[in-house]
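S.K.: Next comes the sequence, and after it the predicted model I'd like to discuss.
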Amino acid sequence: MDALVLPLNICPHCHKLLKNAHGVAKHITNQPDCQRAAAAAKALQRVAAVSLGPILMAGPGGQRAAQAQGPHNAAWEDQDIEMSTGDAPNAARGARRPVTVEEVPDVDEHVEQGGLPKKAWIEDYPGNAGRAEGTVGKTSFERQDKARKAAGNSLWAPFQDEQEWQLAHWLVMSGLTQKDIETFLKLDITRARTKPSFESNYMFYKKIDALPTGEASWKVELLEAVGDVVGEDGRAKKETVEVWSRDPVDCVRELMDNPGFRDSIRYAPERQYADADGKQRIYGNMGTANWWWDVQARMPEGATVAPIILASDKTTLSRMSGDKSAWPVYLTIGNIDKDVRRKPSAHATVLLGYLPVTKLECYSEKRRALEGYRLFHLCMAKMLEPLVAAGRDGVLMTCPDGRVRRVFPILAAYIADHPEQCLVSGCQENYCPKCPIGPNERGEPAFSALKDPARVTATLKRATEGQKPPEFAEWGLRAVVPFWTELPHADIFSALTPDILHQLHKGIFKDHLVSWATQAIEDGSDEVDRRFKAMLKHSDLRHFNKGISLVSQWTGTEYKNMEKVFLGVVAGAGDERVTRTVRAVLDFIYYAHFETHTDASLDALHAAWKDYHKYKTVFIELEIRQHFNFPKGHSTEHYEPSIRSLGTADGYSTEHPERLHIDFAKLAYGASNKQSTYIQQMTHWLQRQEAVHRFARYLAWAAPSDVSSEAEPASTAPPGPSHTPSTTTLSETPAPAPVLPASAPRPPSDSAPSGTSGLPLLRLTTSSTGVPHSTSRATSQDHPVPPTLSSTLPNSRLDNTATPRGSDTPQAGPAGAHQQNTIFSGCLDAPGELEGPSPGASRSSRKPPGSQTPAPAEDVEDVWRHGYRLAKEPAYPSLTVTQIVHDFGATAFKDALADYLRRLTGTNSRRAALVATPLHDLTRIAAYKQFKVQLPLVRQVTKNTLVDIVHASPSRVGPRPLRLPVPANMSTVFAREPSSTLVVEPARPFNVARPLAGLRVARVRVIFNLPPMYDAGALGVTGPLAFVEWFTPFHVIDDAT
């Protein structure tokens, strides 16, 4: 009886008539009954495909390999299916060989890809640090909400409703001038249709000025400088300067009182460990380092330390012409997570004040520079004066959790570049601002103790009294009265933090290393440019198609892009010691960038520092350098101690204050009239901006379900009066647990257990290091990863596990040295083959303010369910084989695909019938431009999920009118090399000793679907295929690189 064939526009399950085949597909997706029926039908097809007999493939020695078992077998493995060997078409060939699975090292389920534990062991501070007072206070938002209700105002007051508030919010944040706002409000369409309650710019800003403001208000103090230059009237010239500032204690109170930081703030120090024995420290936020722990020991019982982080940097305001400048001083606190502090949108760093920028023409040129230094310290001392009493006696503050604590604001860190670090510490710029080493000894690899603040203060005091202490000249001091002498518990020399941007990227790398290495290479810059141009393109790498010698303006982005490939540029081009020096510097830079450190990674940082000093003498031998006594090279000596003291260097990069200049200096200056009173106008503009941000956060806190479009998402604020959560968040403190010995794993606990024999008390927590990340490989017993066979054929590869993954271009051999062609199957559709966390897994137990609410886990999982993402429709839906061969450069495509199909069928006659039709030059094949792969999460590098893009697109003609040719974009990737048994294996753990084990370099030529003339489902091919060309295999690892 012939089978009934339904038209394409009828559902094969419920027989509903639809418009077309696309409508049938949507109908099946949306109807649960039809969806289940389709899944069952597909499972039966897979069973039928398997019943065709075993797939026999030729091995390297002519042996028969076992039957391929890929992910398409998982659907029927649980079914009771009896198959008679006599019915199998290949039964006469004897019993099948047993499945061979290559053994791989066990993966520690408690350790992430980067080697960090998924749950850190915590040693709480033994005292009663961060204790809340007996009273329960109200946060600023609670007080504001209470006052609003008492006045009988609506939630949106002084605006009529949410729509009018959204308009006002846009007018303020859009950057429109007051003249433009006036014009907009006078438009007929605005008056007739929008009808806002404010009809002019004046009325609009009256409402803005009615918004609640913070406690830190602006004040100005006038200082008069009496110079040594005599004026025309015979008197000494005078100059009056303005110091605009806010009370730093009020700034700290606003930060501590902000409910938006509830889930990202801590009140006591702790020590984190990677092991239960407490031998491997973890360093991240300031609270996990040593400074806070040590200072807490000097505080009263129950004190809450607020580590003050200052940053200052002079910036130019004028564009193209003019000499207007500003000198902002920023303030934040180390209680807030560094991931939040670094986000300008979180407003966790506030503007403390503006230092005066003046030429001091009332002084002679001989004294002018010194008086400028003294003016800086005098202004900073007046700006920070409230911290003296607050740091000594403490101040009661309401915290985001509603509890009242006695807070002690203590200066902990100061972010500045080298010239400003010398200005802050009071020394000359050719001396180290942190240690007393001489200017002629800075190139030596020897650690030097930090300067003693008490000794430096005493030396400066003796110098101002007319004495000549030898330390004054020995340490290169300047005759100033430092602003930090009266600040309690402050050590300015340990507070000066690493400056990755100016010291490493711009300093050691660009200004020194690139120049040295270029001179050490034969043909110099011409050879370096040629090598940069020859680098293969990659989605994560910048291609310097014109080299680097002609680039005139460099930014931090260019430095970082150069660093990614510079080792490959210099490798093999000169003395091996030059390459080793470059490698040591780059290793140091990348280790210094770590967002999470351990004792082991800090040891590696130190080893890179020692290697740099070991090999750098090659530049003296080549007569490129005479010495290494430059300040930025010496600064690397202080990175490791600073990280152990204050936390990782990414929390103190000068890139952050430079980004803040845009909001707090340049935009504010652009809103002024640019006349002599521009600083006053800037402070007024900033106060309005902060009021709008504050009101937006209040609305998000008060009615998160009603606020749909705010600068700060509602999901980041803690529950307000009308919003009560029904579930416990991951960031909440775990329940107390029994005390266990320090050597045993300790479950989560609320507080540190009381003393047990002086040993460190450790508790297991996920509060700061993230919850365990599930990986894309199936580890559940409900969804096991089936073993899959692989086989090797001459001149062709079939691999059911090799996953194309982007990487920096490896030195695998000369360009174009491809040996074999490969059709990859399963690598794009088999779960469990991508190394790294599942995209649906939780990334962190804390969500910083300003972050958006992620999509539901099931939606994310659905997008990345195969470990990759691909376009719904192919970019090239109907290519001929001839086009693939010529346009994509896939010269052996036909042969490789034919071999692949033969290996799928083996000697099975029924399978062979499915692929009996030969591949013709005009056969139509659908191809894709690219696919995306999620990279494994490495928290040392970033806590964000990184996505790599693998391209495979041919050359084309550019857009009109030039119609310039656009070259082909074929990604070079690391792929898992098929083993001799061609076994599909789970993702392997990273082997530090053999980082390239099992990997090989390949270029992806085509990403395509199996031609429709072949029944992909019956053949077990459930996803796209990839045609790649292998580069020369790795043989011996180059020790120099």
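M.R.: Everything's here; your move. Numbers count the residues shown, from 1 in each chain.
S.K.: contacts, neighbours, all on C-alpha from now
M.R.: OK.
S.K.: packing partners for the longest helix along the chain?
M.R.: Counting residues, the longest helix found in the chain (DSSP state H) is helix 678-702. Contacts defined by 3 or more CA pairs under 8 Å, 6 or more residues apart in numbering; DSSP states H and E place helix 678-702 against helix 140-151, helix 162-173, helix 201-209, helix 667-670.
S.K.: and it with helix 162-173, angle?
M.R.: With axes from the mean of the first three to the mean of the last three CA atoms, to 10 degrees as the basis, helix 678-702 and helix 162-173 are set at 150 degrees to each other.
S.K.: One more to weigh against that first structure:
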Amino acid sequence: VTSLFNHPFFAGKMDYMPFHLFTTAECISQVLEGATLCGVVLSSDKTNITNMCGGRVAHPLLISLANIKMAVRNKGSSHAFLLLAFLPIPQFVHPVQRMCSILEAHLIHSCLDIILEPLKQAACISRMMLDPVRNLQYCFTPLVSYIIDTPEACMLACVHGNTSPITTAMYKDFGDPHRHPPCTATLTLSQLASIQCNPQDVAQYFAACEPFRLSGMLLPFFRDWPLSELSEFFTPEALHYWHCLFWDHDVHWCIQPLGAAELDFRFSIIPQITDLHHFSSRIMKLKQVGGQIQREIQQYIIAVITSAASPDIVISLRALMEFRYFSQAATITSITRDKIKRALQEFHDHKHVIIEDGLHRGQQTKAILEHWHIPKLKLMQSIAPGIERVSSLLQWSADTTEHGHIEVVKDPASSTNNHNYESQICRCLDCLKKC
């Protein structure tokens, strides 16, 4: 945090006081006089180190500051995300896979406790730090954002995989058209405290946690981090929240009325348009589909299926498209937030047709599904409240952190001897002053 906070590159590109920009004559809330909030932004995700062979995987934990302006922090050339630590990737020999997951969660939370302890202390008692122009600032370090995918969010929130990490909804509630109460740190810790069981007996403790939909984690890393709220620092994120949802579900809903061959053919005959991707090789044969490709397919999908699908299906899919486009705006007003809410409600009003027409199927079995057990669908209910709380969601994009993996993990790994990657990567970054 100190190296980011006092870096001369960010002079004039950083805010020292939190503010809320009002367009009406509303009162502005203020923090204590002389205090500076250094909002911590964390990101962790497993990434491949080797490309062709070897199967080596790293689990980097990156750190940045929310004080850095969005336009600067989201640029890869700004180097605003630094490598904080490598999290372990354990391999347990327990015969029950569920127990292996619990043991891994215990290890990750314990490591985060050790790594993040200085930040917790600074959030509690503050720390004096130099800013880019060498003025001393009285800094507190709350956790304001943790950018991760859905499975890792469930692990860090100490809940089951089929449970929302930021609300109290379970898998049976994922199709509800309303947002459930937030899953706060106070609620989670109180549920853990109410369990009367020996935590050393992992299997028995896990069974006792089952009624609360908890994963069996005893000491969550966020339990003693002041000014940090569990349901708020898991900020909504475009890549994992709705672009992956589009590719995993929306596209498959479009395949059923058209057929894969016809859908491919329609994409291939779309006239080439300047600044838009042309899928001459069709979409079902794409070898690698990332966030950029998913966004480009979204630009055509409604026009492609309009003549083949029923009006209600087109309306529901178009509503999801409007939801995604409005949510990605760089500046979002109260009017835009209302449009986001209406678009999501319109989808819920028409989504029953997707099941009635047999479009919602299992990816493996291809059997017709009559439920909405889709975690990312429930997470969409948190987009509008998240925008109201933290403004534009583009500032929490995983695209930036994925690019950061190349800079602080993959590129340094290419200069190693293919043994003991972590220590050699850290030495390389120390020489480059990027760690």
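M.R.: Yep, it's here. Predicted, not measured: the structure shown is a model, and the values here were computed from it.
S.K.: on that earlier part again, can I get the helices and strands packed on helix 678-702 of structure 1 in CSV with distance to G443 of structure 1 and mean neighbour count?
M.R.: Shown next, in CSV, are these (distance: least, CA to CA, whole Å; neighbours: other CA atoms under 10 Å):
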stretch, distance to G443 of structure 1, mean neighbour count
helix 140-151, 52, 15
helix 162-173, 49, 16
helix 201-209, 56, 16
helix 667-670, 42, 19
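S.K.: Tabulate those (TSV), appending distance to E133 of structure 1.
M.R.: Formatted as TSV, those follow (distance: least, CA to CA, whole Å):
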stretch	distance to E133 of structure 1
helix 140-151	18
helix 162-173	38
helix 201-209	35
helix 667-670	40
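S.K.: Could you list the buried residues of the helix ranked longest in structure 2?
M.R.: The residue-count maximum for a helix in structure 2 (DSSP H) belongs to helix 97-125. By neighbour count on 16 or more other CA atoms under 10 Å, the buried set for helix 97-125 of structure 2 is 99-109, 111-113, 115, 119-124.
S.K.: Return the distance of D294 of structure 1 relative to S425 of structure 1.
M.R.: 22 Å (CA to CA, to the nearest Å).
S.K.: burial count for P470 of structure 1?
M.R.: Counted with other CA atoms under 10 Å, residues neighbouring P470 of structure 1 total 10.
S.K.: helices or strands next to the next helix or strand after the longest helix of structure 2 in the packing?
M.R.: Helices and strands here follow DSSP states H and E; after helix 97-125 of structure 2, the next one along the chain is strand 127-130. Contact analysis of strand 127-130 of structure 2 by 3+ CA pairs under 8 Å, 6+ apart lists helix 2-5, strand 136-140 as its packing neighbours.
S.K.: so which of these gets nearest E402 of structure 2?
M.R.: The closest approach between E402 of structure 2 and any of those, judged by CA to CA, belongs to helix 2-5 at 19.0 Å.
S.K.: Output the residue interval of structure 1 matched by the closest one.
M.R.: Aligned by TM-score structural alignment, helix 2-5 of structure 2 corresponds to residues 253-256 of structure 1.
S.K.: Quick check: buried residues in that stretch?
M.R.: In stretch 253-256 of structure 1, the ones that count as buried by 16+ other CA under 10 Å are 253-256.
S.K.: Count the residues that sit near S549 of structure 1.
M.R.: S549 of structure 1: 10 neighbours (other CA under 10 Å).
S.K.: Doesn't it belong to a strand?
M.R.: No - assigned with DSSP: H, G, I helix; E, B strand; the rest coil, S549 of structure 1 falls outside any strand and is coil.
S.K.: Who are the contact partners of the spatially most central residue of structure 2?
M.R.: The centroid of structure 2 falls nearest to I148 when counting by CA atoms, centre = their mean (3.9 Å). Each residue near I148 of structure 2 by CA atoms under 8 Å, 6 or more residues apart in numbering is listed here: 43-45, 234, 398.
S.K.: farthest pair in the residues you listed?
M.R.: Checking the contacts of I148 of structure 2 with CA to CA, the most distant pair is D45 and F234, at 13.9 Å.
S.K.: The two: which has the busier surroundings?
M.R.: F234 (24 against 18).
S.K.: Help me confirm that that one comes into contact with S145.
M.R.: Yes - with contact defined as CA atoms under 8 Å, F234 of structure 2 and S145 form a contacting pair (5.8 Å).
S.K.: before we move on, back to that, more neighbours, D294 and S425 of structure 1?
M.R.: Counted by other CA under 10 Å, D294 of structure 1 and S425 do not tie: S425 has more neighbours, with 24 against 12.
S.K.: and the alignment partner in structure 2 of the more buried one, how far is that from E232 of structure 2?
M.R.: Here S425 of structure 1 is matched to A157 in structure 2, going by TM-score structural alignment. According to CA to CA, A157 of structure 2 stands 11 Å off from E232 of structure 2.
S.K.: what do the two both touch?
M.R.: I166.
S.K.: how about H418 of structure 1, what does it touch?
M.R.: H418 of structure 1 touches 429, 433, 502-503, 632, counting by CA under 8 Å, 6+ apart.
S.K.: Check F532 of structure 1 too.
M.R.: With CA under 8 Å, 6+ apart, F532 of structure 1 has these contacts: 543-548, 569.
S.K.: Would you list the buried entries among these?
M.R.: The neighbour count (16+ other CA under 10 Å) marks 543-544, 547-548, 569 as buried among the contacts of F532 of structure 1.
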